[in-house]
Each structure stands twice: as structure tokens, then as C-alpha cells.
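1. my questions concern the predicted model and sequence given below.
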Amino acid sequence: MTHNTDASLWHGTTIVTVRKGDLVVVAGDGQVSLSNTVIKSNARKVRPLGKGDVIAGFAGATADAMTLFERLEAKLEQYPNQLTRACVELAKDWRTDRYLRRLEAMMIVADRETSLVLTGTGDVLEPENGIIAIGSGGNYALAAARALADSDMDAEQIARRAMKIAADICVFTNENVTVETLGKDK
């Protein structure tokens, strides 16, 4: 029996960011799958970076994401309080560095003012409405969060509900959610 560990078979992850009022929330599920098997249900794909003033979440291969987290932290040290600049510099490296080019991951990063998506193709994208989602269940979470944005729910409640909806639809997303929040009262 052959074991195919091709990265294209690694599925999973829904990461959503919601910005509402003075809060920004990044939430992610904990499921890691290989083909049609759940390998782990409690992975932590969302975490604070730097001095805790940036939150990042990843979708993709775990080792690749850890490499990107480390590289982003280095860029944040190099460009303190300049999230966009740090992300643009990381994206340049990611696109041009022979080793980094092979990394298969996407990241959402946020600080108190800015939310961004970073991709291996050099994209650094900022949403128009403060809501971003990536990963296998990203479109479900994005649609749910946008639908709830005008409700009385706060950013964390919207993110948690969007993650629940994504988990109900996407088989590569579970309800074991990690939430990190930045804002005036956090």
C-alpha cells in the first residue's frame, strides 16, 4: 500500500476575520485532514504575533504556515507598527525566494486598523468591508459573516456564528474554533 502525502491532499481550515466597531476578530477551526481522514481536530491556526498587537491565521500546510509566521514576525520587528509594509515585504520575499515560493499557504493578518490577506502569488489584499475568509470553508464563512454584519451581533459573535455555519457545510472544517480579538476593551 502506498501512502500519498502530496500537499494537495491536505485539506481543511476555515479562517475568518470580522472588523466591527472597535473590535477585530480572527477565528479559525481546528481540523487538519489528509485526503478523507481527520488527522487532528484541535490544531491552533490563529495566533497573536509580534508583541500581541497583530493576529494571524493560516490556511494550508502547517509547516509552511509556521515558516510564514516566523518570517512575518521578523518583518514586524523590522517595520514596527507598519503591518501593511511588513506584509508587502513578506509577499515580495514569498514570491521571489526560491524556497518560500514552494510554500502552500495563505494568511490573514490583522492589527487594530488593518486586515489583510497574503498569498504566495504576491497578493496583499485589504477587504472593502472588514470581512475576509480563506480556506476550504472560507466562502461559506465569508457569506455568513457578510449576512450578519448589519445585525446587533458584535465582531466575535459574528465570527463564531460564521465559523459554525462553515463547519455545518464544509467537511474539512470543524467546530473547534480558536478566536483572537484586538480592540479597545481587549
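-> Happy to help now that I have it.

2. only C-alpha atoms for contact and neighbour calcs from this point on.
-> Will do.

3. where exactly do the helices run in the protein?
-> Along the chain, counting by DSSP state H, helices occupy 62-78, 83-96, 138-148, 155-169.

4. now do the shortest one: which elements does it pack against?
-> Judged by 3 or more Cα pairs under 8 Å, 6 or more residues apart in numbering; DSSP states H and E, helix 138-148 is in contact with strand 14-20, strand 131-135, helix 155-169.

5. would you mind pulling the contact partners of the shortest one?
-> Right, strand 131-135. 12-19, 59-60, 106-108, 115-117, 139, 141-142, 145-146 (Cα atoms under 8 Å, 6 or more residues apart in numbering).

6. closest to the centroid, which residue in this structure?
-> G57 (2.9 Å; Cα atoms, centre = their mean).

7. does that one touch G30 like I think?
-> No. If you go by Cα atoms under 8 Å, G57 and G30 don't touch, sitting 11.3 Å apart.

8. so Q31 touches T37, yeah?
-> No. Taking Cα under 8 Å as the definition, Q31 is not a contact partner of T37, at 10.2 Å.

9. here's the one I want to compare it with:
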Amino acid sequence: MENYHGTTIIGVKKGAVTVIAGDGQVSLGNTVIKPNAKKVRRLGDGGVIAGFAGATADAFTLFERLEKKLEAHRGQLLRAAVELAKDWRTDKYLRNLEAMMIVADAETMLILTGNGDVLEPEAKETASIAAIGSGGNYALAAARALVDYEPDPEVLARKAMGIAAEVCVFTNDRLTVERVGE
């Protein structure tokens, strides 16, 4: 049986603004099953945004768990993310989930994985950029090339996603974009 895959998510933090953008394509093998999935959403009271790459049902389970952790830790994203990563790595059910996430609030952007990783992307002079999914490396490279020329993080994310959509067959240009900060 083939797996659903084909996602590109990028997070860009510049100054007090953070943007997460995701494409809409869901693929099964070499067939596009859905072109307009929403893989980026707001969590909790809207102050946290998140995007996922991987199995959709698994990602929604993780979104729900992260929302509960955010409630338990009064909206402290880093603490909630660390607690989720602990559960994800050690819980018998969660350990089998196949997804990655980029999560952010106005101050922090993180990549979460099922290996227990909570990674804060390196800040390069004016921005932090993170990307995951099948087209993640394309979007990351494009964003890094454009970061010094594009001051608006949303425009930068959209341009990088456009480039990824042109070269990755599992990425399309139907974007969902969420923004926090400023």
C-alpha cells in the first residue's frame, strides 16, 4: 500500500513577525488526491500557528495534543513543545505517528519531530527560516537566497513556496499562510 505524502511547509521569522506557509497538495503515489488541503492553522487562542508535513490524521492528533499542552502551560510555546516531544517519543501510540511540525508564536519558531526533537532554527542576521516536507529543501534554499532582498516575511515565504512548487512534483502553489506578531 502506498503512503500519502507530498507537503512543503516553510516558516519565516523576521523581526517581530513570523509566518508559516504550506502548500495544499496531498499525493498518493504519483496521483494528486487533493490540491487544496489546509496544512497550516492557528492553535489555542490564535497566538500560535503550526504547519505539518506527514500523515494528515497523525498531524491532527498532534495539533490537538499541542493545544492541550499550550493550555496546561499557559500558552508557553517552548514548554508545551518540549512536553509534546517527550510524549511523542515515549508514548506507545504517539511514537508511531508519522509527521513533522513547524510551530511558532510571536517570539519563537520551532521544528518538532517524532524523535523527540525540538529544534529552533538558526537565526541568520535578519531572519530565521525553517522548512519541512518533500519540498522543504527547495523552499529553504529559495528563502535563504531571497532573505536579504525581501523585507516582508510573508512575501518571502510565498516566493520561496512558489519556487518549491516549480521544482518539486509533490508541492503545489495553493498556499495557506498564517502570520503572528507585530
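-> In hand now; what should we look at? Bear in mind the structure is a predicted one, so any value in this text is a computation, not a measurement.

10. mind putting the helices of the first structure in a markdown table, distance to K45 of the first structure included?
-> Formatted as a markdown table, the helices of the first structure follow (distance: least, Cα to Cα, whole Å):
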| stretch | distance to K45 of the first structure |
| --- | --- |
| helix 62-78 | 8 |
| helix 83-96 | 18 |
| helix 138-148 | 14 |
| helix 155-169 | 13 |
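
11. and these as JSON lines, adding distance to R102 of the first structure and mean neighbour count?
-> Converted to JSON lines, the helices of the first structure look like this (distance: least, Cα to Cα, whole Å; neighbours: other Cα atoms under 10 Å):
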{"stretch": "helix 62-78", "distance to R102 of the first structure": "9", "mean neighbour count": "17"}
{"stretch": "helix 83-96", "distance to R102 of the first structure": "9", "mean neighbour count": "20"}
{"stretch": "helix 138-148", "distance to R102 of the first structure": "22", "mean neighbour count": "21"}
{"stretch": "helix 155-169", "distance to R102 of the first structure": "28", "mean neighbour count": "23"}
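
12. so which of those comes closest to V46 of the first structure?
-> V46 of the first structure lies closest, by Cα to Cα, to one member of the helices of the first structure: helix 62-78, at 10.4 Å.

13. how about the closest one, aligned to which bit of the second structure?
-> Under the alignment (TM-score structural alignment), helix 62-78 of the first structure falls on residues 56-72 in the second structure.

14. just give me how far the matching stretch sits from the chain centre.
-> Relative to its chain's centre, stretch 56-72 of the second structure lies at 14 Å (Cα atoms, centre = their mean, to the nearest Å).

15. separation between I134 of the first structure and I169 of the first structure?
-> 15 Å (Cα to Cα, to the nearest Å).

16. what's the answer for E73 of the first structure, then?
-> 33 Å.

17. hang on, the earlier thing: with distance to R98 of the first structure added, can I get the helices and strands packed on helix 138-148 of the first structure in CSV?
-> Shown next, in CSV, are those (distance: least, Cα to Cα, whole Å):
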stretch, distance to R98 of the first structure
strand 14-20, 27
strand 131-135, 24
helix 155-169, 35
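
18. these: which one's closest to K184 of the first structure?
-> K184 of the first structure lies closest to strand 14-20 among these, at 11.8 Å (Cα to Cα).

19. angle of the closest one against helix 138-148?
-> Orientation check (axes from the mean of the first three to the mean of the last three Cα atoms, to 10 degrees): strand 14-20 of the first structure against helix 138-148 gives 20 degrees.

20. hang on, the earlier thing: looking at the helices and strands packed on helix 138-148 of the first structure, spot the one closest to N81 of the first structure.
-> Comparing these by Cα to Cα, strand 14-20 comes nearest, at 18.5 Å.

21. so who does the corresponding residue of the second structure for G30 of the first structure touch?
-> Using TM-score structural alignment as the criterion, G30 of the first structure maps onto G24 of the second structure. Shown in contact with G24 of the second structure (Cα under 8 Å, 6+ apart): 7, 34-39, 171-176.
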